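**Q** build me a model from this:
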Amino acid sequence: MITFHHINHVLNPLILKISFFLIASNCIAESCQMSYYGPVPEPDPGQPYNKYYWVKSAMEKLRSGRLKGAIISFLFTHVCSAEFDGPLGMENGDILDSDLSSSTMAGTYYRASQARLNNQGAWCAYLYDLTPWIQVNFKANVSITGLITQGMHNANRHVMTFRVQYGDSTSSLTDVTTSSGVQLFTGNSDADSHVTNRFSPVLHAQYLRIVPVSWVSGNKCCMRFEVLGCR
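**A** The predicted structure is shown next:
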């Protein structure tokens, strides 16, 4: 039988904590048995004379489902980082065409759904759109750790600098900022190279909007991208 004592030798403390919650949840559902070898959890401050209260309380919450939100919050807060993230679905299509929108498009072949990383095309805003943007609706709150951007395939059309906005509704988007104000991200200098920008701290939002600030003079504002993070 594999015990938490064995797991502790191969997983770091963070993963051990996550494993405890996930395996505990699964075992309650499957009525399986668990063994735990390790230090007794500290007692809850409200129960100073019962050092097993925390375990009992946690298991009761798991059984009732009340701990589900706490587990999800824990994973978002502590796990999603550059070490644990992955593409959220621009390139592979997990993000649907209907989840993408933009301020304008230069034509049918330049609509927002063409902005997928490594696509043989790009999203391009209307030539006279001076405040272009492209937006993703993840349809749920996700953790967003970064962006990978490209220009338009085989063309001298790329975004050189951009801002990023995020939020849980399109009416309350917030700019990513630094201590000195709105953060300006460095984009691309050619058509096809990947440029990765990371967010610190990680963003938590349903909507992500990329707002180009500068692009190749005299050409349409065009780009492709992938979003990095955790669902």
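
**Q** drop to CA atoms for contacts and neighbour counts, all remaining ones
**A** Will do.

**Q** now do the SS call for the closest residue in space to Ile144 that isn't next to it in sequence.
**A** Spatially, and ignoring its direct neighbours in sequence, Ile144 is nearest to Gly229 (4.2 Å; C-alpha to C-alpha, 6 or more residues apart in numbering). Classification of Gly229 using DSSP: H, G, I helix; E, B strand; the rest coil returns strand.

**Q** next, find the distance separating Gly229 from Thr145.
**A** Distance, Gly229 to Thr145, using C-alpha to C-alpha, to the nearest Å: 5 Å.

**Q** repeat that for Cys27.
**A** Here the criterion is C-alpha to C-alpha. By it, Cys27 lies 32 Å from Thr145.

**Q** neighbours of Ser57, just the number please.
**A** Using other C-alpha atoms under 10 Å, Ser57 has 12 neighbouring residues.

**Q** and the longest helix belonging to the chain, what does it pack against?
**A** Scanning the chain for the longest helix, with DSSP state H as the assignment, gives helix 13-30. Using 3 or more C-alpha pairs under 8 Å, 6 or more residues apart in numbering; DSSP states H and E as the contact test, the elements touching helix 13-30 are helix 53-64.

**Q** counting by contacts, list what the helix it packs on packs against.
**A** Using 3+ C-alpha pairs under 8 Å, 6+ apart: helix 53-64 touches helix 13-30.

**Q** and the helix it packs on with helix 53-64, angle?
**A** 50 degrees (axes from the mean of the first three to the mean of the last three C-alpha atoms, to 10 degrees).

**Q** flag every buried residue along helix 13-30.
**A** By 16 or more other C-alpha atoms under 10 Å, the buried positions in helix 13-30 come out as 16, 18, 21, 24-25.

**Q** what is the nearest of those to Trp215?
**A** Ile18 (43.5 Å; C-alpha to C-alpha).

**Q** list the buried residues in the helix or strand harbouring Met160.
**A** Assigned by DSSP states H and E, Met160 falls within strand 159-167. The neighbour-count check on strand 159-167 (16+ other C-alpha under 10 Å) flags 159-167 as buried.

**Q** which strands and helices lie in contact with the very next helix or strand once past it?
**A** For strand 159-167, the following helix or strand on the C-terminal side (DSSP H and E) is strand 174-175. If contacts are counted by 3+ C-alpha pairs under 8 Å, 6+ apart, strand 174-175 sits against strand 159-167.

**Q** and this one, so I can compare the two:
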Amino acid sequence: MMLDDLYQRALNFEFLSEDEGVFLFENAPLAELMYIADELRKKQVPHGKVTWIIDRNVNTTNVCIANCKFCNFYRVPGHAEAYITDIETYKTKIDQTFRFGGEQLLLQGGHHPSLGLSFYTTLFRQLKELYPNLKLHALGPPEVAHITKLEKSTHTEVIRALKASGLDSLPGPGAEILTDRVRRLISKGKCGSQEWLDIMRVAHKEGLTTSATMMFGHVETVRERFE
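**A** Below you'll find the predicted structure:
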């Protein structure tokens, strides 16, 4: 493999293989990868402006039954430190966010065994009624999967209901590494790789923008980062 050939294919928006990704990881200088990334940004954002958004991360609840091995946040149901965030706390945090120029709430939390779809749709409607200009970047594939399971419903029905109640976009937490070997070791209680991807596809079909986060440097191999 030649680095220049891979760079050119990347600049042409061609997908690279796992082998090619590993080769770049092991051989490409960081400065060159940064240059290629910047060139791709220029192609996709030709006006030359880089934008960002000010938001705030607020947790709906710290009660969770996913039992992720890396998490120091969750509490089991009935724990003395368990909580569900109340509306007054949301109002305080959103007011503070607006004062600092923020406009978006990154709303996530644990897999609470008793909080189904109606809890989230009611919460989203309340927040939108109080703050019509607030952008709700909320939940994520693992939470959608959890709600779907509780409701014995479908991903499409759950996402449509969340969107109708005020969801503006879907974050991409819980991706970690999209390889089931890794997921069984570190986050066995979360949805598998295929379900994570399926939920994101539904979100796109329903007109929601999404993001994705990758947590690496634990039990995964370099190759698994590229699968």
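
**Q** quick check: TM-score for this pair?
**A** TM-score for the superposed chains, counting by TM-score structural alignment, normalised by the length of the second structure: 0.26, backed by 112 aligned residues with a C-alpha RMSD of 6.4 Å.

**Q** can I get the buried residues of helix 13-30 of the first structure in a markdown table with distance to His5 of the first structure?
**A** Shown next, in a markdown table, are the buried residues of helix 13-30 of the first structure (distance: C-alpha to C-alpha, whole Å):
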| residue | distance to His5 of the first structure |
| --- | --- |
| Leu16 | 10 |
| Ile18 | 15 |
| Phe21 | 15 |
| Ala24 | 15 |
| Ser25 | 18 |
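
**Q** nearest to Phe225 of the first structure among those residues?
**A** Among the buried residues of helix 13-30 of the first structure, Ile18 lies closest to Phe225 of the first structure (C-alpha to C-alpha), at 31.0 Å.

**Q** looking at it, the residue nearest to Ile144 of the first structure is touching Phe76, isn't it?
**A** No. Using C-alpha atoms under 8 Å, Gly229 of the first structure is not in contact with Phe76, being 9.7 Å away.

**Q** the two: which is more packed in?
**A** Gly229 (25 against 21).

**Q** farthest pair in the buried residues of strand 159-167 of the first structure?
**A** Pairwise distances across the buried residues of strand 159-167 of the first structure peak at 23.8 Å for Met160 and Gly167 (criterion: C-alpha to C-alpha).

**Q** show me what the helix or strand containing Asn197 of the first structure is packed against.
**A** Asn197 of the first structure belongs to strand 195-215 when assigned by DSSP H and E. If you count contacts as 3+ C-alpha pairs under 8 Å, 6+ apart, strand 195-215 of the first structure packs onto strand 134-150, strand 159-167.

**Q** list the buried residues for that strand?
**A** Residues of strand 195-215 of the first structure classed as buried: 196-197, 199, 202-215 (neighbour count, 16+ other C-alpha under 10 Å).

**Q** re the thing from before, the strand holding Met160 of the first structure versus strand 195-215: what angle between them?
**A** For strand 159-167 of the first structure against strand 195-215, the angle by the same axes, to 10 degrees is 100 degrees.

**Q** check which helices and strands strand 159-167 of the first structure sits against.
**A** By 3+ C-alpha pairs under 8 Å, 6+ apart, strand 159-167 of the first structure packs against strand 174-175, strand 185-186, strand 195-215.

**Q** quick one: it to strand 134-150, angle?
**A** 140 degrees.

**Q** can you give me the strands for the second structure?
**A** Assigned by DSSP state E, the strands in the second structure fall at 55-59, 104-108, 135-138, 169-170, 209-210.

**Q** contacting residues for the closest residue in space to Thr209 of the second structure that isn't next to it in sequence?
**A** Nearest non-adjacent residue to Thr209 of the second structure, counting by C-alpha to C-alpha, 6+ apart: Ser169, 5.1 Å away. Shown in contact with Ser169 of the second structure (C-alpha atoms under 8 Å, 6 or more residues apart in numbering): 136-138, 208-210.

**Q** next: Leu162 of the second structure.
**A** 117, 120-121, 124 are the contacts of Leu162 of the second structure under C-alpha under 8 Å, 6+ apart.

**Q** just the buried members of those residues?
**A** 117, 120-121, 124.

**Q** possible to save the helices and strands packed on strand 159-167 of the first structure as JSON lines with distance to Leu62 of the first structure?
**A** Formatted as JSON lines, these follow (distance: least, C-alpha to C-alpha, whole Å):
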{"stretch": "strand 174-175", "distance to Leu62 of the first structure": "35"}
{"stretch": "strand 185-186", "distance to Leu62 of the first structure": "42"}
{"stretch": "strand 195-215", "distance to Leu62 of the first structure": "24"}
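
**Q** ok, which of these comes nearest Arg63 of the first structure?
**A** If you check each of these against Arg63 of the first structure by C-alpha to C-alpha, strand 195-215 wins as the nearest, at 27.6 Å.

**Q** about what we covered before: which one of the helices and strands packed on strand 159-167 of the first structure lies nearest to His6 of the first structure?
**A** Nearest of those (C-alpha to C-alpha): strand 195-215, 32.0 Å.

**Q** so Ala70 of the first structure, which of the three states?
**A** Ala70 of the first structure carries the three-state label helix when classified by three-state DSSP.

**Q** circling back to that earlier point, state the distance from the residue nearest to Thr209 of the second structure to Lys128 of the second structure.
**A** In terms of C-alpha to C-alpha, Ser169 of the second structure sits 14 Å off from Lys128 of the second structure.

**Q** before we move on, what about Arg181 of the second structure?
**A** Taken as C-alpha to C-alpha, the span from Arg181 of the second structure to Lys128 of the second structure is 40 Å.

**Q** please tabulate the helices and strands packed on strand 195-215 of the first structure in JSON lines, including the columns distance to Thr174 of the first structure.
**A** Listed next are those as JSON lines, based on distance: least, C-alpha to C-alpha, whole Å:
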{"stretch": "strand 134-150", "distance to Thr174 of the first structure": "13"}
{"stretch": "strand 159-167", "distance to Thr174 of the first structure": "5"}
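
**Q** for Ser102 of the first structure, find the nearest of those.
**A** Going by C-alpha to C-alpha, the one of these nearest Ser102 of the first structure is strand 134-150, 4.2 Å.
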